[in-house]
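[1] sequence-free structure coming up:
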């Protein structure tokens, strides 16, 4: 069986992955802005890992496919998986209460552990497919003419990354990420961004 793919097919897989990551970031904003569940330090770090995961794939779409971009995505997925696992262990202690709402009976940190673990496998498979790609196909012109949907997904991801950075700043200011239980955005509550 020949598993060689053209760069166009690899790009379509990556755009689908970026769309999935964007969906997760939109979902996180839904819980934050609509349901009022501010992210804790672990949640903010998990969001950073989601952004790293998507950034490697976005770099592939903008500058061309490179194995180092898969390393960046895989690194984000590995750190995110470990953070999610650590969060799960922290909430497994007797007497500790789960953080946030449950989706289909599982909390966000459990879902992100599964997503990041699958993403590690995705990055490995994509790197193998990149190595076995069909270099005889002329995809250089096709990669320059991106469909409008691909551009929309890429712009959505960049906007979500910027929104997450603004959100983290409004929540924590110039300090470190704070543990759970925050009831307000510190920068909006205190009103002075330059306060010590």
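    Received, thanks. Computed from a prediction, not measured in an experiment: that's the story for all the values here.
[2] C-alpha only now, for contacts and for neighbours.
    Noted.
[3] other SSEs contacting the helix or strand containing residue 24?
    Following DSSP states H and E, the helix or strand that holds residue 24 is helix 7-29. In terms of contacts (3 or more Cα pairs under 8 Å, 6 or more residues apart in numbering; DSSP states H and E), helix 7-29 is packed against helix 41-63, helix 108-131, helix 140-144, helix 148-172.
[4] list the contacts of that helix.
    47, 50-51, 54, 57-58, 60-61, 65, 126, 129-130, 133-134, 139, 142-143, 150, 153-154, 156-157, 160 (Cα atoms under 8 Å, 6 or more residues apart in numbering).
[5] next, the buried residues of it.
    7-8, 10-11, 14-15, 17-22, 24-26, 28-29 (16 or more other Cα atoms under 10 Å).
[6] next, the angle helix 148-172 makes with it.
    30 degrees (axes from the mean of the first three to the mean of the last three Cα atoms, to 10 degrees).
[7] just want the most central residue of this structure.
    By Cα atoms, centre = their mean, the mean C-alpha position of the chain lies nearest to residue 50, the distance being 1.7 Å.
[8] another structure for you, compare them:
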């Protein structure tokens, strides 16, 4: 199957979903004034890794190593999400369960597990659909691809800045 524009748009749509999750985390951080915990920051780094792998597909063409980067970042992020789920699975009597407010009945780290699992599944499905060859030098990115790529770059940079503002050069507490 040739790599037509639809596959690049699907790749960009997947990237937009993960960017939306990071924007939601920003809303919790700045809108609801809930500072992220260290495990939350590590999960964000996993999502940034997923975005980077998907962005490499749009910029350099589909390649199995780009999908491997997505899957590796998603596995690492899922590991941190599952760790946090397990920390809060049996709350102490009389204390609130979980960290932060719930969103549609689940905490953000529980949603993280689902986002990372969907990233692995989506990346694996896309890998079966694409033809691994470098894009033609004449391939023009769609406006959608360009907007999503620049939005993703902005959100990733904002995450780095906000994490540095929160933690400086030392460990986060």
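    Nice, I can see it. The model shown is predicted, which means the values in this text are computed figures rather than measured ones.
[9] thinking again about what came up before, any idea of the angle the helix holding residue 24 of the first structure forms with helix 41-63?
    Going by the same axes, to 10 degrees, helix 7-29 of the first structure makes 150 degrees with helix 41-63.
[10] by how much does helix 7-29 of the first structure deviate from the second structure on average?
    Compared with the second structure after fitting, helix 7-29 of the first structure has a mean deviation of 1.0 Å; criterion: mean Cα distance after the TM-score superposition for the first structure.
[11] and that helix, how far out from the chain middle?
    Offset of helix 7-29 of the first structure from its chain centre (Cα atoms, centre = their mean, to the nearest Å): 9 Å.
[12] most tightly surrounded among the helices and strands packed on helix 7-29 of the first structure?
    helix 41-63 (a mean of 22; mean count of other Cα atoms under 10 Å).
[13] now the angle between helix 108-131 and that helix, please.
    20 degrees.
[14] count of residues packed around the equivalent of residue 173 of the first structure over in the second structure?
    Using TM-score structural alignment, the equivalent of residue 173 of the first structure in the second structure is residue 168. Residues lying near residue 168 of the second structure (other Cα atoms under 10 Å) number 11.
[15] what's the burial count for residue 30 of the second structure?
    That count, for residue 30 of the second structure with other Cα under 10 Å as the rule, works out to 11.
[16] residue in the first structure paired with it?
    With TM-score structural alignment as the criterion, residue 30 of the second structure matches residue 33.
[17] now swap in residue 157 of the second structure and tell me
    Checking TM-score structural alignment: residue 157 of the second structure goes with residue 162.
[18] and what of residue 16 of the second structure?
    Under TM-score structural alignment, residue 16 of the second structure pairs with residue 19 in the first structure.
[19] and for residue 61 of the second structure?
    Match for residue 61 of the second structure (TM-score structural alignment): residue 64.
[20] please apply the same query to residue 100 of the second structure.
    Residue 100 of the second structure maps onto residue 100 in the first structure, by TM-score structural alignment.
[21] quick one: its match from residue 48 of the first structure, how far?
    18 Å (Cα to Cα, to the nearest Å).
[22] which of the residues in the helix or strand encompassing residue 83 of the second structure are buried?
    Per DSSP H and E, residue 83 of the second structure falls inside helix 64-87. By neighbour count with 16+ other Cα under 10 Å, helix 64-87 of the second structure contains the buried residues 64, 66-81, 84-85.
[23] mean per-residue distance, that helix versus the first structure.
    Helix 64-87 of the second structure sits 0.7 Å off on average (mean Cα distance after the TM-score superposition for the first structure).
[24] output the contacting helices and strands for that helix.
    helix 38-60, helix 108-129.
[25] re the thing from before, the match of residue 100 of the second structure touches residue 107, doesn't it?
    Yes. If you go by Cα atoms under 8 Å, residue 100 of the first structure and residue 107 touch, sitting 6.8 Å apart.
[26] quick one on the thing from earlier: residue 189 of the first structure: which of the helices and strands packed on helix 7-29 of the first structure is closest?
    Among those, the nearest to residue 189 of the first structure by Cα to Cα is helix 148-172 (9.2 Å).
[27] can you name every helix or strand that that closest one contacts?
    helix 7-29, helix 41-63, helix 186-190.
[28] for those helices, give me TSV that also has distance to residue 117 of the first structure.
    Listed next are these as TSV, based on distance: least, Cα to Cα, whole Å:
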stretch	distance to residue 117 of the first structure
helix 7-29	14
helix 41-63	12
helix 186-190	33
